[in-house]
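>>> pasting the structure only:
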């Protein structure tokens, strides 16, 4: 239930030709308080409800609980969410023993492309793809909950 994750900006669209999976994601937030966010997500035909706790000071670790819910339930809950729905396509790219999840954002966050990498331990090393740019782990403005409130195109 503890997630260890690093976030990076992406410098090119080369990841698209390397991806083995691509999924449309729509998500909203029932609560965007940094102490505890509650997210509703439609990932393809699957729905999910996720609770995330506050990140550690370095932004690497936080509590995460996720439960699959039905698509109709997710759609109904999305109607209750705070303003600012996130619309993105997630690409998955395998490098070494890890899978990079690359999100290409649309709507008010169009132009932003970020990669996330979940690690087993904070100090794990990994093979960095050539398209991996600046690390933004711990920079709260890149959290999806914040992007829903203050979109990329308003910076």
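Structure received. Since we're looking at a predicted model, the values are computed, not measured.
>>> alpha carbons only for contacts and neighbour counts from here, please
Fine.
>>> Show me where the chain has its strands.
Using DSSP state E, the strands found in the chain span residues 2-10, 21-31, 36-43, 46-53, 61-69, 86-95, 98-105, 113-118, 132-135.
>>> what about versus this one:
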């Protein structure tokens, strides 16, 4: 299955007033090779193993496979992940017929806020909220697999 999304920096915290839900997330990587990243993620009492392939040329689309796994198994896998961990709060914000996932990074990446919107296809149009900033789709510096390296360097 392909994931099609666009990513943006966020220029204000007004999205918090519009959010329908907030989720705490911790994640780390078993593999950060750009051709195939393997992520372990916990969200409350749930956990997931995700494999992502290399992005297309525009950075909007790539293969993604995700499976829910037992939380205890995820905790064991987190122990053998590459250095670095991402801790963030995700806000779900509806805008028109789409939902933005706004990630507020904590700990080593505190201060960074990124919004993503999943699309049906690369030409899918969406409403642009007032708090949305510069688009960073396809900029590898904003891939979580790259951000985890920055987190490892800081902490």
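That came through, no problem. All values reported here derive from a predicted model rather than from experimental measurement.
>>> Let me see the TM-score of these two.
The TM-score (TM-score structural alignment, normalised by the length of the first structure) is 0.96; 154 aligned residues with a Cα RMSD of 1.3 Å.
>>> returning to that earlier point: can you redo the strands of the first structure as TSV, where the extra columns are distance to residue 75 of the first structure?
Listed next are the strands of the first structure as TSV, based on distance: least, Cα to Cα, whole Å:
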stretch	distance to residue 75 of the first structure
strand 2-10	26
strand 21-31	10
strand 36-43	8
strand 46-53	8
strand 61-69	10
strand 86-95	14
strand 98-105	20
strand 113-118	25
strand 132-135	33
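>>> Of the ones you listed, which is nearest residue 143 of the first structure?
For those, distance to residue 143 of the first structure was read as Cα to Cα. The smallest value, 9.3 Å, belongs to strand 2-10.
>>> what about the closest one, how far off from the second structure?
By mean Cα distance after the TM-score superposition for the first structure, the fitted strand 2-10 of the first structure averages 0.3 Å away from its aligned residues in the second structure.
>>> re earlier: residue 151 of the first structure is nearest to which of the strands of the first structure?
strand 86-95 (9.1 Å).
>>> Superpose on the second structure and give me the mean offset of that closest one.
Mean deviation for strand 86-95 of the first structure: 0.3 Å (mean Cα distance after the TM-score superposition for the first structure).
>>> quick one: that strand aligns where in the second structure?
Aligned by TM-score structural alignment, strand 86-95 of the first structure falls on residues 86-95 of the second structure.
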